[in-house]
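Colleague: Fold the following and give me the result.
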Amino acid sequence: MSIFSKIKQTLHLMKDIDLDALGKLSQKVDLSEIMKTVGELDDRQLAGLMKMLKHKGGKKGQHKLPPIDGDFYDMALKLSPQQRELQIKVRNFMEDEIKPIANEYWNKAEFPFQIIPKMAELNICGLTYKGYGTPDENYVMEGIIAMELARVDVSISTFFGVHSGLAMGSIYICGSEEQKQEWLPKMAKMELIGAFGLTEPEVGSAVAGGLGTTCRQEGDEWVLNGQKKWIGNATFADVTIIWARDEASDQVKGFLVRKGNPGFVAEKIENKMALRTVQNALITMTDCRVPESDRLQKCDSFKDTAKVLRMTRAGVAWQAVGCARGAYEAALKYTKKREQFGKPIASYQLVQNHLVEMVANLTAMQTLCFRLSELQDEGLLTDEHASLAKVFCSMRTRDVVSQAREVMGGNGILLQYDVARFVADAEAIYSYEGTKEINTLIVGRAITGYSAFV
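Modeller: Next up, the predicted model:
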């Protein structure tokens, strides 16, 4: 790490220091000499200094409480200064723009469309894709971003994951060069929003075994018939990726269905108990005609669809981490302020036991996902790697949000304390992108050599 990078990283951690106090400090010490010394520290010394800064205290004689931080093993130290800067940029956006409105829109089951231009300024869409106006970052950073989004609002994280991961990913992996050029640059800028239509009313886990939605070729067009269910963003998306079974070959093909296409109707699914801000749709296609030019040219079977799912399943595991982290940090903050019998409930043994179990689960999830993304960056990711992370993290998230609600007592069911929203949203994470049972069987097949699928 260069001296400049070390100073930059240290200054970033000093962002919360009172500027007036810093001015007074400059009258007592030579700040330029301090910064020179910081620049000469090795990584171990710098890590110690950063940890000390994190634990800076209050007034003299006051009990100094540690900061509320779900990164117990300091995983952020493994990021480069540039990556850490992006992480904080996304965190600030979520804290400033999303957190104040998250409960309102979740409660109304509406989407805050006004945040899309501001979100676009973060330049995080298609983070790991190369070219087409995308950032060209690594999968570790993509996971960190998914966590930061879900840490405040799982609904916004899901909206983003569908658009940037599933929809853009389908075009990136299965589209022709012409299709990539047409769609990806504008989707990267969030000028166009995407949706991903795979799951059906009667076909969820069994999609690999046969889709009910069909397609048949008639000249230079394809005719699509069938339904899709739980399709996020589909009520307003500019393009929806539709996967259908070819009546002639019985193989799966992918299509770019544009907004306003005749024969394509997306109805909002009402009365959800989770991810209420996400606009999920029931899609009905009746002789929906799509030109050959809008068929994904590099998709010839479900194996190609599975490539997209494998790529994005790691992101869902990171979402689970974010959901758990948001619940844990909210609960920890609450227990430090809530007093019973004359002192904060965080000082009681039973509450601390809950908090420790929560941070233990959260830390295990974080380290597992970090390694998962490293495998993805190294080109070693397998279906079973992604499935194990999805199984473990979605289960442990349920545990964390449950204990977060418990330590908050009756207030845990009120939206104003955020944890109630995390409790509900954890249920959606538990089910989508492969249920616990299906992902378990994928891992079971890998470790035993026997397939237990029906």
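
Colleague: drop to CA atoms for contacts and neighbour counts, all remaining ones
Modeller: Will do.

Colleague: Chain neighbours aside, what residue packs nearest to the residue nearest the centre of the chain?
Modeller: Centroid check for the chain by C-alpha atoms, centre = their mean gives Ala146 as the closest residue, at 2.7 Å. The spatially closest residue to Ala146, leaving aside those adjacent along the chain, is Gln319, at 5.5 Å (C-alpha to C-alpha, 6 or more residues apart in numbering).

Colleague: circling back: in a strand, the residue nearest to the centre of the chain, correct?
Modeller: No: secondary structure assignment places Ala146 outside any strand; it is helix (DSSP: H, G, I helix; E, B strand; the rest coil).

Colleague: Next, the structure of the following sequence, for comparison with the previous one:
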Amino acid sequence: MSDRLTADLAEGIARARDTDYLNMNALLTEEERALLAKVRVFGDRELLPIVNDYWERGEFPHEILPKLAALNIVGDTMSGYGTTPMSAVGQGLVSYELGRLDGSIGTFMGVHVGLAMQSIYQLGSEEQRQRWLPPMAALEKVGAFALTEPDHGSDSVALESTATRDGDTWILNGRKRWPGNATWCDVIVVYARDTADGTVKGFVVEKDDPGYSATKIDGKVSLRMVQNADIVLDEVRVPDDRRLVHCNGFPDVAKVLMGTRNMVAWSSAGHAVAAYEIALTYAQRRIQFGQPIAQRQLIQSQLVQMLADVTAMQLYCIRLGRLLDEGEVTDTMAALAKYYCSVKARDVCRQARDILGGNGITLEFHVMRHLCDMEALVTYEGTAEIQSLIVGREVTGSGAFV
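Modeller: Coordinates of the predicted model:
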């Protein structure tokens, strides 16, 4: 490969084409457009030059946290407590742009803001919000979210971790698997089943609590910068004032998860846009048999299919975000958007990798990183199969989970 082609591709990747075939931009407010531009500039300058190296090493770039804090993008429809007010579409655009750059950074923000902070915001008391949300909004404290267990992923409603009341404290026991940020976070929201009444309750565990331990999951080939962990809760004693007072069953947890499916849909669209832009740039510059491969019918057909899928994802996301802002979204709407966008984004990344040929497997061209990361997005916050069952139950009136 020529040095000129490599340079052209690097320039094309760093300078987004702003793929927007049906003018999604016209559906955004001025504030939303400004937010998108701000995150895009930050990502191109601060993230894109370093992500491949950190992804390959499987380490998190802690030095970006002060820069992320200065960007003031911690909001996710929350108000007050030091957060930055934004619409659901605005938060989606943050996830979209971070996804276009790197899935690990997008997932970090999704866990910290959409899961940990939103759990406290939606399910905590005013005192609990005042205690934890301001330092989390400033990224002075980092949060994690522990729901999934080694034996309970898709059926997390059946979680086995326990919480036993003992006077003014609760004793937590059990194991959790996959929480992002959990090896180095300051606070982690843990969901466990009350041994007295059988309901699921939420608790804020702090990293230095005796009996809490988190071990990094090694050997991942997806979201390698995210520090996922296996967690052990061994007689962890938590004061009652760290129990999220408005969490009284799994349906309360589901309300938090519904919002994160919006973010996963947007992030998936971002990955797909990145893959499409890279493939298009490559096809226009890669010469084979005396012509750019973009002049071949097969390549054009693939690019048009990718563009069609990307455009559909953008429209899905815009509509879902507006429904969230209007308070009209349902869990099945969020499930359908998460299902469609994550599955189609993975397809787009696969097609981009094909167009790049052998170069597609190298980190230099970024596509393989996006494809690997999409394998995680298809799975987390409810697998594609589970989302299809949620929507299938709604449209047919018959549950098919078992």
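
Colleague: that older thread, so what's the residue nearest to Ala146 of structure 1 up against?
Modeller: Under the criterion of C-alpha atoms under 8 Å, 6 or more residues apart in numbering, the contact list for Gln319 of structure 1 reads 143, 146-147, 149-151, 154, 157, 429.

Colleague: 6 Å instead?
Modeller: Going by C-alpha atoms under 6 Å, 6 or more residues apart in numbering, Gln319 of structure 1 touches 146-147, 150.

Colleague: when you align them, which residue in structure 2 goes with it?
Modeller: The pairwise alignment with structure 2 assigns Gln319 of structure 1 to Ser267, based on TM-score structural alignment.

Colleague: again, but for Tyr430 of structure 1
Modeller: Aligned against structure 2 by TM-score structural alignment, Tyr430 of structure 1 finds its counterpart in Val378.

Colleague: what helix or strand does that match sit in?
Modeller: Using DSSP states H and E, Val378 of structure 2 falls within helix 367-379.

Colleague: Could you list every helix and strand in contact with that helix?
Modeller: Other helices and strands packing on helix 367-379 of structure 2, by 3 or more C-alpha pairs under 6 Å, 6 or more residues apart in numbering; DSSP states H and E, are helix 331-355.

Colleague: now Ile318 of structure 2: how far from Trp266 of structure 2?
Modeller: Here the distance between Ile318 of structure 2 and Trp266 of structure 2 works out to 9 Å (C-alpha to C-alpha, to the nearest Å).

Colleague: between those two, who's got more neighbours?
Modeller: Residue environment comparison for Ile318 of structure 2 versus Trp266 gives the larger neighbour count to Trp266, 34 against 21, counting by other C-alpha atoms under 10 Å.

Colleague: ok, now which ones touch the residue lying closest to that one once chain neighbours are set aside?
Modeller: If the residues on either side of it in the chain are set aside, Trp266 of structure 2 comes closest to Tyr96, at 4.7 Å by C-alpha to C-alpha, 6+ apart. Contacts for Tyr96 of structure 2 were tallied using C-alpha under 6 Å, 6+ apart; they are 266-267, 270.

Colleague: repeat that with 10 Å
Modeller: The contact partners of Tyr96 of structure 2, taken as C-alpha atoms under 10 Å, 6 or more residues apart in numbering, are 36, 39-40, 89-90, 102-103, 106, 263-273, 314, 317.

Colleague: Then Gln366 of structure 1?
Modeller: Residues counted as contacts of Gln366 of structure 1 (C-alpha under 10 Å, 6+ apart) are 70-73, 75, 143-144, 147, 317-318, 320-322, 325, 360, 372, 393.

Colleague: Now which residue in structure 2 aligns to it?
Modeller: With the correspondence set by TM-score structural alignment, Gln366 of structure 1 lines up against Gln314 in structure 2.

Colleague: got it, and Ala150 of structure 1?
Modeller: Checking TM-score structural alignment: Ala150 of structure 1 goes with Gly99.

Colleague: Count the residues that sit near its match.
Modeller: When neighbours are counted by other C-alpha under 10 Å, Gly99 of structure 2 registers 28.

Colleague: which residue in structure 2 lines up with Gly197 of structure 1?
Modeller: Matched by TM-score structural alignment, Gly197 of structure 1 corresponds to Ala146 in structure 2.

Colleague: Hmm, its match is touching Gly174, no?
Modeller: No: under the criterion of C-alpha atoms under 10 Å, Ala146 of structure 2 makes no contact with Gly174, lying 11.0 Å away.

Colleague: quick one: which of the two has more around it?
Modeller: More crowded of Ala146 of structure 2 and Gly174, by other C-alpha under 10 Å: Ala146, with 26 against 19.

Colleague: anything in contact with each of Ala146 and Gly174 of structure 2?
Modeller: Shared contacts of Ala146 of structure 2 and Gly174 (C-alpha under 10 Å, 6+ apart): 192, 231.

Colleague: Tell me where structure 1 has strands.
Modeller: Taking DSSP state E to define them, one finds strands in structure 1 at 194-197, 214-218, 221-232, 239-246, 252-258, 264-268, 280-291, 339-340, 343-344.

Colleague: Looking at these, which is nearest to Asn103 of structure 1?
Modeller: Between Asn103 of structure 1 and the strands of structure 1, the tightest spacing by C-alpha to C-alpha is seen for strand 280-291, at 17.9 Å.

Colleague: what is in contact with Ile318 and Trp266 of structure 2 at once?
Modeller: 89, 92-93.

Colleague: what about the nearest residue to Leu315 of structure 2 once chain neighbours are set aside, neighbour count?
Modeller: Taking C-alpha to C-alpha, 6+ apart as the measure, Leu315 of structure 2 lies nearest to Met24, with 7.3 Å between them; neighbours along the chain are not counted. The number of residues packed near Met24 of structure 2 is 13, by other C-alpha under 10 Å.
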